[in-house]
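Engineer: Need a 3D model of the sequence below.
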Amino acid sequence: MKKKGGIILAVMLAVLVAASSVAYLGVGEDKQFSVSQIEQGLDLRGGVEIVYEADKEDVTTEDMSAAISLLQGRLDWNGWTEAEAAIEGTDRIRVQIPGVEDAEEAIQEIGQTGQLTFLDGDGNVLLTGEMVKTASKEVGATSTGGASMPYVSLEFTDEGADAFAAATAANIGKMIAIVMDDNIISAPTVQSVIKDGKATITGNFTGEEAENLAALIRAGSLPFNLEVIQMQNVGARLGADALSTGIQAGLVGISLVLVYMLFAYRILGFAANWALLIYIGLDFIALSACGITLTLPGIAGIILSVGMAVDANVVIFERIKEEIAAGKSLRASTKIGFSRALPAIVDGNITTLIAGAVLFYLGSGTIKGFASTLIVGIVISMFTALVITRLIVNGLIYVGVQNPVLYGVVSIPNEDIEVEGGDQE
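Structural biologist: Okay, the predicted model is just below:
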């Protein structure tokens, strides 16, 4: 059994080294899955914060949801995938963009969100922006045998499709101007009647020009304007201080937990600490792999999930100590302790997962950051507590660490604890 225990402990040591190395150094030249690849939120990295307000009274929830989708799409188009747009109150939207230093420049990059209209040559309104379902840049041939080139693809709503069919029928060979805030952004010539609600805008576009035109059309599909009422820069130095303070708090908290577990549970605490270090490495790898943006509340979520991992071990160890104190063998006590603690651990973690899921889907910004780190941490903590810790404890028992005092048991009734050998279960 000593050989089996030695193999288990060697494997667990290898897992610890591997998880720590990947979390710290990453994989490959771009350091994939490392801590350095975890995106930082506005409160840690600094950036800009912009508040928009609708210039229309009694804005519906559907309208604001459409505005959120529009702004988030514009942010994604500009490569700010870690940026977030969230509704504030009933008619405002707060946009947070980490890593950007100039708020004015960010507003220009996001672009205007004015109303869009389609006009004929006499200035009559043929369609409005809310009739546009989507607009996107495409690349391909727009005629038989033609060369592949960038163009803009439009798709209209059912109402817009009928209006566009009538507009094209009345303006064959003429231009229909696409106007944003009294500025003509495109004036394509109608080639034929379009009845299927889909159209293309062609020209000598570069890829960037086609993309910008599609983005402007999407930005004008709202039935109201979004006006900037507040913008501010969040200093990177403040973010750096917050990150440093958060890391220090986390290190102090985890260190105190490690010391407490070692003194309170001795060998079992040593096994828990070993598993906890593996957990921390796996947690950071998962956060990096999932592309989660780390915020200051997100750090709190990580620390809380560490507490959940330790709590699971405490429940298990108390059960094991009860069985040892009752005179059962170490292996039997371990087996019974884990099996009896399983329902309590699963129930506690599932309820926390449900709360985290609600925060993630209904929350926004830093609340979502807290929920995401908490959810990932809980899932991994259940694995390390129920699998990794059990393997380490069994490995220590197999190599001969069987003195009940080392397991935190002060007294045992009747006889000394039964010491196992051979292959006895």
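Engineer: hey, let's count contacts and neighbours off CA atoms from now on
Structural biologist: Will do.
Engineer: Please report the distance of Glu318 from Leu406.
Structural biologist: According to C-alpha to C-alpha, to the nearest Å, Glu318 stands 14 Å off from Leu406.
Engineer: Could you do Leu262 as well?
Structural biologist: Where Leu406 is concerned, Leu262 sits at a distance of 11 Å (C-alpha to C-alpha).
Engineer: just Thr61 next, same as before
Structural biologist: Per C-alpha to C-alpha, Thr61 is found 61 Å from Leu406.
Engineer: got it, and Phe164?
Structural biologist: Going from Phe164 to Leu406 by C-alpha to C-alpha gives 81 Å.
Engineer: With neighbour numbers in mind, choose between the two.
Structural biologist: Taking Phe164 and Leu406 together and counting by other C-alpha atoms under 10 Å, Phe164 has the greater number of neighbours (26 against 14).
Engineer: Just the element for the more buried one, please.
Structural biologist: Per DSSP states H and E: Phe164 is located in helix 158-170.
Engineer: part of a helix, is Ala210?
Structural biologist: Yes: remark: Ala210 belongs to a helix, assigned using DSSP: H, G, I helix; E, B strand; the rest coil.
Engineer: Now do the helices in the stretch 251-400 of the chain.
Structural biologist: 267-289, 296-325, 330-362, 366-383, 389-398 (DSSP state H, counting those that start in this stretch).
Engineer: want to throw these into CSV with distance to Arg218 and mean neighbour count?
Structural biologist: Shown next, in CSV, are these (distance: least, C-alpha to C-alpha, whole Å; neighbours: other C-alpha atoms under 10 Å):
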stretch, distance to Arg218, mean neighbour count
helix 267-289, 31, 24
helix 296-325, 33, 22
helix 330-362, 25, 17
helix 366-383, 27, 23
helix 389-398, 53, 22
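Engineer: nearest to Glu105, of those?
Structural biologist: Nearest to Glu105 among the helices of the stretch 251-400 of the chain is helix 366-383; the distance by C-alpha to C-alpha comes to 24.0 Å.
Engineer: The closest one versus helix 267-289: what angle between them?
Structural biologist: Calculated by axes from the mean of the first three to the mean of the last three C-alpha atoms, to 10 degrees, helix 366-383 forms an angle of 130 degrees with helix 267-289.
Engineer: Who are the packing partners of helix 366-383?
Structural biologist: Using 3 or more C-alpha pairs under 8 Å, 6 or more residues apart in numbering; DSSP states H and E as the contact criterion, the elements in contact with helix 366-383 are helix 267-289, helix 296-325, helix 330-362.
Engineer: So which of those is nearest Gln248?
Structural biologist: Comparing the helices and strands packed on helix 366-383 by their distance to Gln248 (C-alpha to C-alpha), the top pick is helix 296-325, with 10.9 Å.
Engineer: please give me the structure for this one as well, since I'd like to look at both together:
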Amino acid sequence: MLQIETWKRALIWALVVAGLVLAAPNLFYNRVETHNDAVKSIETSGATAELEAQAAGWPAWLPSNLVNLGLDLRGGAHLLAEVRVADVYQSRMESLWPEVRDALREARDEVGTIRLQDSDPGTLRVRISNPDGMARALEAVRALAQPVVSLTGAGATDIEVAGEGSDLIVQLSEAERQASDDRTMQQSLEIIRRRIDEVGTREPTIQRQGADRILIEVPGLGSADELKAIIGTTAQLTFQAVESRTTNPNEQVGVGTELVPSMTEDGVYYVLEQAPVVTGEELTDSQPSYDQNGRPAVTFRFNPSGARKFGDYTAQNIGSPFAIVLDNEVISAPVIQSHISGGSGIITGNFTIEESTNLAVLLRAGALPAGMEFLEERTIGPQLGQDSIDAGKLATSVAFALVLVFMFATYGLFGLFANIALILNIALIMGVLSLIGATLTLPGIAGIVLTVGMAVDANVLVFERIREEMKSARGPARAIELGYEKALSAIIDANLTTIITATILYVMGSGPVRGFAITLGLGIVTSVFTAIWVTRLLIVMWFDRRRPKTLEI
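Structural biologist: Model prediction:
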């Protein structure tokens, strides 16, 4: 018989109501957006009368998630930057030269005098006066090699050393170049993201494209030049003495000290001396490495000035912690185990390879690791974004109206039920997009428009099947039941292929293509739910009340 259990009815209506509630804030977009910005400002910088008034503009007990508007809808700045990863090879070789020089000086009796020669970028060429000592020189420099810290470079070393006549040639190995490229891109992404987030922009798109390019899209920003200026600013990195540690965010600190939150430990704060021991301007390098027990660790190196200050401090404070502070957050607070001379040290802990790599990235986040060349820049004005929104609204409204008229004219009362389900379908799409914090772009609107056209396909299949069953002299209840049963396989097949297509678009595509894939995929899921369950529930409720002898479809 044509029945739907009570618990299923309750679940269907609960999902519908949840979707409507989640989608509702988008009807008051500016008001809710102002509320969200005020709440965020209160959390970060404290409350003011004005901020509290703005936060009170939307009830705190209601959902406040919004569908974020993409660059083509809100307007903003677009940049495509190419990272010159080869710059890192040159800086690595420059920082390696003092170690190579010291190693060869220890073998001076065999290799003779040494002199640095002009060489290609990323290569270190050293000439020795005694070519007969080349074997000893190669042995001394190869001893400086370290294992490559990456999942793909296991067993390889970071440098390759070769002899050419009287010249000793040192360069990064291929495995280390690949690992270095990945670290450079990861570091560049991290720095750019931190700098853009710092200015309070909404939902920026910062993602890697290919081997050495970064796509940066920031909605709401005035121009591409302004975006480049933000990327070009310098993050603040300091090494500071630790006085104490607390979980009280309102801890009273003395003169000359400050309270700084921990980045990696929730609810933990450090009381630090305001005057830094060393600043990030004196940090020349930081790399993931291994400690003496073969566990992942992080090495760091200072310039001569920083090395002297850091060495003096560690000699006087063995057993005490010191804090590494990035943008007013403590990223690590290791304990000084011994006097650290020579301007380099190592941070140990229960790190995984990924964690040690990330910490090295954060340590180097005071400056971009390599130069960036902007291949493409574009500014989209707010007026153009508003034009896109208006065009999207018009297209959606026209498609929506035509579908509603067609369904009602073709199927009568059953078409009205399908139209109600279609309206709920759009609300559910917006609710899910708000819940996951998705960004809606113009291609995303195209996906919604396509969903409007496709959403009634399942109802058409069901209604036509019910018509066929009515011609077989079956009763209305049995015809409706068989109509849904026999149309189910066709509905699943048709929508499954679309879901597969949307998945492929999302996995293989990027940017606008992904936006289209997300709205299309979500639209298919919600349209199947509304067509199979919501429309059926409406028909069952109507049938239970009217008990018609025949169906006018």
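Engineer: And the TM-score between them?
Structural biologist: Here the TM-score for the pair of chains, by TM-score structural alignment, normalised by the length of structure 1, is 0.68; 358 aligned residues with a C-alpha RMSD of 4.7 Å.
Engineer: Can you spell out which helices and strands pack onto the helix holding Phe164 of structure 1?
Structural biologist: Contact here means 3+ C-alpha pairs under 8 Å, 6+ apart; on that basis helix 158-170 of structure 1 packs against strand 125-128.
Engineer: corresponding residues in structure 2 for the strand it packs on?
Structural biologist: Strand 125-128 of structure 1 corresponds to no residues in structure 2, going by TM-score structural alignment.
Engineer: tell me which residues in that strand are buried?
Structural biologist: Leu126, Leu127, Thr128 (16 or more other C-alpha atoms under 10 Å).
Engineer: Tell me the helix or strand right after it.
Structural biologist: Per DSSP H and E, strand 125-128 of structure 1 leads on to strand 132-140 as the next helix or strand towards the C-terminus.
Engineer: Can I get the buried residues of strand 125-128 of structure 1 in TSV including distance to Ala385 of structure 1?
Structural biologist: Output for the buried residues of strand 125-128 of structure 1, formatted as TSV (distance: C-alpha to C-alpha, whole Å):
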residue	distance to Ala385 of structure 1
Leu126	65
Leu127	61
Thr128	58
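Engineer: which one of those residues sits closest to Ala240 of structure 1?
Structural biologist: Of the buried residues of strand 125-128 of structure 1, the one sitting nearest to Ala240 of structure 1 (C-alpha to C-alpha) turns out to be Thr128, at 45.9 Å.
Engineer: Near Leu359 of structure 2, how many other residues are there?
Structural biologist: Look at Leu359 of structure 2: counted by other C-alpha under 10 Å, it has 22 neighbours.
Engineer: got it, and Asp55 of structure 1?
Structural biologist: 14.
Engineer: now it, nearest residue through space, not along the chain?
Structural biologist: Asn225 (5.6 Å; C-alpha to C-alpha, 6 or more residues apart in numbering).
Engineer: most distant residue from the middle of structure 2?
Structural biologist: In structure 2, Ala473 marks the outermost C-alpha relative to the chain mean, sitting 58.9 Å out by C-alpha atoms, centre = their mean.
Engineer: which one in structure 1 is aligned with it?
Structural biologist: Aligned counterpart of Ala473 of structure 2 in structure 1: Gly327 (TM-score structural alignment).
Engineer: separation between its match and Tyr279 of structure 1?
Structural biologist: Counting by C-alpha to C-alpha, the separation of Gly327 of structure 1 from Tyr279 of structure 1 is 32 Å.
Engineer: Check Lys335 of structure 1 too.
Structural biologist: Distance of Lys335 of structure 1 to Tyr279 of structure 1, computed by C-alpha to C-alpha: 22 Å.
Engineer: and if you look at Ala242 of structure 1?
Structural biologist: The gap separating Ala242 of structure 1 from Tyr279 of structure 1 is 24 Å, by C-alpha to C-alpha.
Engineer: Surely Ala210 of structure 1 touches Lys137?
Structural biologist: Yes: using C-alpha atoms under 8 Å, Ala210 of structure 1 is in contact with Lys137, at 5.6 Å.
Engineer: where do the contact lists of the two overlap?
Structural biologist: Residues touching both Ala210 of structure 1 and Lys137 (C-alpha atoms under 8 Å, 6 or more residues apart in numbering) are Pro150, Tyr151, Val152.
Engineer: In this model Val139 seems to touch the first one, though I could be wrong.
Structural biologist: Yes: using C-alpha under 8 Å as the test, Pro150 of structure 1 is close enough to Val139 to be in contact (4.2 Å).
Engineer: Mind checking which of these two has more residues around it?
Structural biologist: Neighbours per residue, other C-alpha under 10 Å: of Pro150 of structure 1 and Val139, the larger number sits with Pro150, 23 against 14.
Engineer: which residues sit against stretch 216-231 of structure 2?
Structural biologist: 69-71, 74-81, 192, 195-196, 201-207, 377-382.
Engineer: roughly how far out does it sit from the chain middle?
Structural biologist: 18 Å (C-alpha atoms, centre = their mean, to the nearest Å).
Engineer: mind checking the end-to-end distance for that stretch?
Structural biologist: So stretch 216-231 of structure 2: terminal residues 10 Å apart, C-alpha to C-alpha.
Engineer: Over which residues of structure 1 does it lie when aligned?
Structural biologist: By TM-score structural alignment, stretch 216-231 of structure 2 lines up with residues 95-110 in structure 1.
Engineer: Distance of Thr96 of structure 1 relative to Glu84 of structure 1?
Structural biologist: Quick fix: residue 96 of structure 1 reads Gln, not Thr. Counting by C-alpha to C-alpha - Gln96 of structure 1 and Glu84 of structure 1 are separated by 5 Å.
Engineer: who has more neighbours, these two?
Structural biologist: Ranked by neighbour count (other C-alpha under 10 Å), Gln96 of structure 1 and Glu84 place Gln96 first, with 28 against 22.
Engineer: quick one on the thing from earlier: the shared contacts of Ala210 and Lys137 of structure 1 in strands, which ones?
Structural biologist: Among the shared contacts of Ala210 and Lys137 of structure 1, the ones falling in strands (DSSP state E) are Pro150, Tyr151, Val152.
Engineer: where exactly do the helices run in the stretch 201-350 of structure 2?
Structural biologist: 224-231, 304-316.
Engineer: Generate CSV for those helices, with distance to Leu104 of structure 2 and mean neighbour count as supplementary columns.
Structural biologist: Formatted as CSV, the helices of the stretch 201-350 of structure 2 follow (distance: least, C-alpha to C-alpha, whole Å; neighbours: other C-alpha under 10 Å):
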stretch, distance to Leu104 of structure 2, mean neighbour count
helix 224-231, 41, 16
helix 304-316, 21, 17
